[in-house]
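Student: got a predicted structure here, sequence first:
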Amino acid sequence: MSLIPFASQRGGGADLAAHLLNAHDNEYVEVADIRGAMAGDLHGAFAEFEAQAQAMTKCKNYLYSLSINPDTAQGPMARALYADYIQRAEEALGLHGQGRAVVFHIKEDKRGVLREHCHVVWSRIDVQECKAIHMAYDYDKLMGVTRAFARDHDIQLAPGYYKLEDRKRQNYRQLSLYDKAQENQLGISKQERMEVVTELWRQRDSASSFVQALEYHGYILAQGKRPFVLVDIHGHTNSLPKLIDDKSATTKAVREFLGDEYSEETLPSVEDAKDLAAQHLHALKDQEKSRKIHEQLERLGEVYKIQREKLESQIEAKRALHEREKSQQSKDQLTLRIAVSRHYVNKAREIRAEREAAKPKGLSAFLAKASGVELLRSHLHKYNDAKARSTFLKDRRALHEGQRIERLELERRHNMQRLDQERQRRALSQTQAKEQKSLRLSLERSRAVQARRGQPHMPAMNLTLGPPGRKAAVSKAKNRHTSPLAQEMRKRAEPAKKMEQGDLQLEFKLAAEMARKQAEDPSGKKPKKIDPFKPHDPDRGKGRRR
């Protein structure tokens, strides 16, 4: 079982989450673990990581994405081994304890075999230090982790982990994102394209035949930021020397071989070549394939409708729960306020009743009033009543303030849940858009493969110009369609061309009328057949006798 890790620093958490949750490109998607985030889904977790990056740092590539791809030809890889490798990678990269998400995918490879692989995405933001973790020499660290992991678990590594001679190592390098996008759209790997172009280069005999061979295999030779750029039918660009698997095929060698006929000054620009390729690709579009795309998108739309209805029902249930919680809180707070007021009123009544029961009567009442004790008792009761009322008002204000804070907390919690629902809506839309894009890309790839009819290259451009015998020139084909000068000349030539056509038709009519009159015979004989478009000579064919 070989093991190939691929890692990169990146931003765009929403796009990455939609890619990881894409159910069209994968037969099976499992979010195995989310750590260091309050949200329980990928979109929410990556949104939290992005918020941390924006609030604490200026880091734009706040995520570190690692994909672990075992070789299915050597057997499946157990989940315990995945966990061991992830732990080793965390320790080596300095990402231990960071927020992360682990996603498992199962998809079909080119041979139709189901292949399981794992994606691990860490947050690079250290919330304790308020800084982004520097990822220095991460490629070398992952190579060391992979070698140690393979040694401990008796795993055979891919050839790319060993020292290779010459340019053989090029065959085992990881594809760039641009090359991967080309392969996904065309159904042709970079190695296959290099084999085709290299074979054309080795069989070359002249510059014109080499360029024509490139056109037959679906490439236009153009001039861009670098000399000699190949533009394919889908608008992808590649450097011609880089597609030739030969150390001697340098830019200087290609320039000397192409000569002045295809120099950098005479070649079309990349933009013009892309326009010409787009016109040719548009001509190859099949309406039946468009109908199939429409049908599959409609079926996919029915699935999306069910998903949206399910999400909307959950949102509606949560909204009803919010209303019930808000109503119940208002009722409970009102009940508590009424209870506190009643307790104060009842306590005041009990105190007055006790005072009435303890009030002196008869001679004792007369002596208390005469001695001033009754006056002092009255002042003491008023003081106690005022103190009790002040305490009650203070407690009531504290109760109102506490209930206001409770209402604010409930409202804040409801708002957060509503924002989370809106985020779920956006996440569902992003995931569905990603799946639709993947569907279109897969259908486009199958259409391209079908259009090639088993050929290992793209459809021919067919840029040969007439009349027969004229050499094919991409710049002339380009100018024929896009040159402003050619367009202006065609506009100016149209009136003259129409007038010339009208004069020719008039001459043809006059010639036909003249031929008809000359062919008339008064004796009633059958008129002679005369070609009206050839000069008529009545004495033609009559010889003189000597």
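Tutor: Right, received. Where do you want to start? Numbering: from 1, shown residues only.
Student: contacts, neighbours, all on C-alpha from now
Tutor: Will do.
Student: quick one, helices of the stretch 151-300 of the chain?
Tutor: Taking DSSP state H, counting those that start in this stretch as the test, the helices found in the stretch 151-300 of the chain are 177-186, 190-202, 207-216, 240-243, 251-258, 270-284, 287-358.
Student: which of those sits closest to residue 90?
Tutor: helix 177-186 (24.1 Å; Cα to Cα).
Student: got CSV for the helices of the stretch 151-300 of the chain, with mean neighbour count and distance to residue 373 too?
Tutor: Below are those laid out as CSV (neighbours: other Cα atoms under 10 Å; distance: least, Cα to Cα, whole Å):
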stretch, mean neighbour count, distance to residue 373
helix 177-186, 16, 99
helix 190-202, 17, 110
helix 207-216, 19, 122
helix 240-243, 21, 114
helix 251-258, 15, 119
helix 270-284, 18, 109
helix 287-358, 13, 14
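Student: out of these, nearest to residue 409?
Tutor: helix 287-358 (11.0 Å).
Student: for the helix or strand following that closest one, buried residues please.
Tutor: Moving toward the C-terminus from helix 287-358, the next helix or strand (DSSP states H and E) is helix 363-371. Using 16 or more other Cα atoms under 10 Å as the test for burial, helix 363-371 gives residue 368.
Student: mind giving me the packing neighbours of whatever helix or strand comes next after helix 363-371?
Tutor: Note on helix 363-371: by DSSP H and E, the next helix or strand toward the C-terminus is helix 373-452. Helix 373-452 is packed against helix 13-20, helix 42-56, helix 177-186, helix 287-358, helix 363-371, with contacts defined by 3 or more Cα pairs under 8 Å, 6 or more residues apart in numbering; DSSP states H and E.
Student: and here's the other structure:
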Amino acid sequence: MILVGNQRGGARDLARHLMKQENERVEVHELRGFVAGDLDGAFQESYAISRGTRCKQFLFSLSLNPPKGADVSNDQFIRAIDLAEGKLDLNGQPRAIVFHEKRGDDGEVRRHAHVVWSRINVEEMKAVALPHSKRKMQDVSRELYLEHGWKMPKGLAVSGASDPRNFTLAEWQQAKRTGQDPRAIKTRFQDAWAISDNKASFQQALQERGFWLCRGDKRGYVALDVHGEVHNIAKRVGIKTKEVKARLGDKDALPSVAETKIEIARTMHPKMQEFRQSLKDQSQKEEEQARQKQSTLQVKQKAQREAFKKAVQLRGQAEERERQNRFRGGLLGLWDKIRGAHKRTVEQNAKEVEVSQRRDNQERSQLSAQHLSQRKKLVKEHVEQREENKAQSRSLSEDAKVFKNMEIGATKDLDAEKEAFKERRRSSLRPRRRSRSRDGPKIER
């Protein structure tokens, strides 16, 4: 069931649209929470209440369109509306439900529904916020398709971006970190089943979601994920085995688990090589970036040291001029020496020089410590990145080894299956020996 909704105003226009007689039949099924007894009056009532707020789009209108050929009862429509209401947090808000029956171009009469809620919360006198309403309605629509077993439109199914054959290195690493959520696995199987109608389309839909369809040894129809784990189709989709058999046909036409594991391993070998090359290119790029950062930092720090050295020199010269200006010349200077003022000035200047030198040394030490900290941080980032790349390289090597072992083990299993089959065939063709009596041949007299 496709759900399309939007916020809007225009109460009178909406009421006229919903009551148009171009439909074969129009039925106002429910008016809940309104004083008025007709659609136009109910929407005008919502408009009057909205005047007490600043909300202009005081209504939320939703259309519910079942798939072609589906026979949907009133109760099923109401359940769908209740689901949407809960998702939108419009529980208890005044609403109107209208059913339409309309003849299509093919001459078939189709039934659909409209529901309109008032967004204004009367107790708080503000509009109910409806964030992400489109995504929420898609979720409800998906749930209804799965619940009723209708064939789901491809645009509504969850994206099939789980195919490991299409992963980038970053996506592969993320998939390994996050693991596999059982609920997400079940959803991918249900989506693949909902958008397919035969074995070929189901097989394609599964592969787009990272699974390979095959013949199980004991479970009938199964699928393998990229790690070789076996998933029962009926259990994952949530249907009976006979329904799976009816759609997929003879399971003997499917490859065995061992054959599928070999296919997965041989498919993923080049992907692992691609990942390793991607990691190598990434590491080289990061090494070059690290060298550039180091070179840039060296130039920057050298300029800062030169600027500091020049600033200290200029400041020292200015301070020295200030100290020298304290000495008076001529008779006044002689008088300062006689009365001891000159000596006190010399001592004051000496103390200030000592303080200035300590200050300069302290600032120089702070700058050196700052530069050292920056270099250490840069080196640390480089080392951490290098170690992370090494860990990723080891992980990719382990993954490649897993796929190699998967192929070797599956090949052995397949060879054993073939040998067992040959032995059964030889046994069936071998002539049976005639049994002899222990008492020897009978001689008739």
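Tutor: Sure thing, it's come through. Bear in mind the structure is a predicted one, so any value in this text is a computation, not a measurement.
Student: got a TM-score for the pair?
Tutor: TM-score of the superposed chains, computed with TM-score structural alignment, normalised by the length of the second structure, equals 0.41; 239 aligned residues with a Cα RMSD of 5.3 Å.
Student: hang on, the earlier thing: mind checking which of the helices and strands packed on helix 373-452 of the first structure is nearest residue 252 of the first structure?
Tutor: Here helix 177-186 is closest among those (Cα to Cα), at 24.7 Å.
Student: kindly calculate the angle that the closest one makes with helix 190-202.
Tutor: 90 degrees (axes from the mean of the first three to the mean of the last three Cα atoms, to 10 degrees).
Student: tell me what helix 177-186 of the first structure is packed against?
Tutor: helix 373-452.
Student: now do the helix it packs on against helix 287-358, angle only.
Tutor: 170 degrees.
Student: dump the helices and strands packed on helix 373-452 of the first structure into CSV; add distance to residue 411 of the first structure as well.
Tutor: Formatted as CSV, these follow (distance: least, Cα to Cα, whole Å):
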stretch, distance to residue 411 of the first structure
helix 13-20, 27
helix 42-56, 21
helix 177-186, 45
helix 287-358, 8
helix 363-371, 60
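Student: tell me which of those helices lies nearest to residue 508 of the first structure.
Tutor: Of those, nearest to residue 508 of the first structure by Cα to Cα is helix 287-358, at 43.8 Å.
Student: and the closest one, what does it pack onto?
Tutor: Using 3+ Cα pairs under 8 Å, 6+ apart, helix 287-358 of the first structure sits against helix 373-452.
Student: quick check: next helix or strand after the helix it packs on?
Tutor: Next along from helix 373-452 of the first structure, by DSSP H and E: helix 474-482.
Student: now the angle between helix 207-216 and that following helix, please.
Tutor: Using the same axes, to 10 degrees: helix 474-482 of the first structure against helix 207-216 is 50 degrees.
Student: show me which positions of helix 474-482 of the first structure end up buried.
Tutor: Buried residues in helix 474-482 of the first structure (16+ other Cα under 10 Å): 474, 475, 476, 477, 478, 479, 482.
Student: tell me what it is packed against?
Tutor: So helix 474-482 of the first structure, by 3+ Cα pairs under 8 Å, 6+ apart, packs with helix 270-284, helix 484-518.
Student: and the last one, what does it pack against?
Tutor: Secondary structure elements in contact with helix 484-518 of the first structure, counted by 3+ Cα pairs under 8 Å, 6+ apart, are helix 474-482.
Student: tabulate the buried residues of helix 474-482 of the first structure (TSV), appending distance to residue 283 of the first structure.
Tutor: Formatted as TSV, the buried residues of helix 474-482 of the first structure follow (distance: Cα to Cα, whole Å):
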residue	distance to residue 283 of the first structure
474	18
475	20
476	19
477	16
478	16
479	18
482	16
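Student: select the longest helix from the second structure.
Tutor: Scanning the second structure for the helix with the most residues, using DSSP state H, yields helix 341-429.
Student: by contact count, what packs against that helix?
Tutor: By 3+ Cα pairs under 8 Å, 6+ apart, helix 341-429 of the second structure packs against helix 257-324, helix 330-339.
Student: most tightly surrounded among these?
Tutor: helix 257-324 (a mean of 15; mean count of other Cα atoms under 10 Å).
Student: can you give me the strands in the stretch 1-150 of the first structure?
Tutor: Taking DSSP state E, counting those that start in this stretch, the strands of the stretch 1-150 of the first structure run over residues 3-10, 28-35, 63-70, 100-108, 114-123, 125-126, 131-132.
Student: okay if I get those as a markdown table plus distance to residue 384 of the first structure and mean neighbour count?
Tutor: Listed next are the strands of the stretch 1-150 of the first structure as a markdown table, based on distance: least, Cα to Cα, whole Å; neighbours: other Cα atoms under 10 Å:
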| stretch | distance to residue 384 of the first structure | mean neighbour count |
| --- | --- | --- |
| strand 3-10 | 71 | 16 |
| strand 28-35 | 59 | 16 |
| strand 63-70 | 67 | 20 |
| strand 100-108 | 63 | 20 |
| strand 114-123 | 63 | 21 |
| strand 125-126 | 59 | 22 |
| strand 131-132 | 61 | 18 |
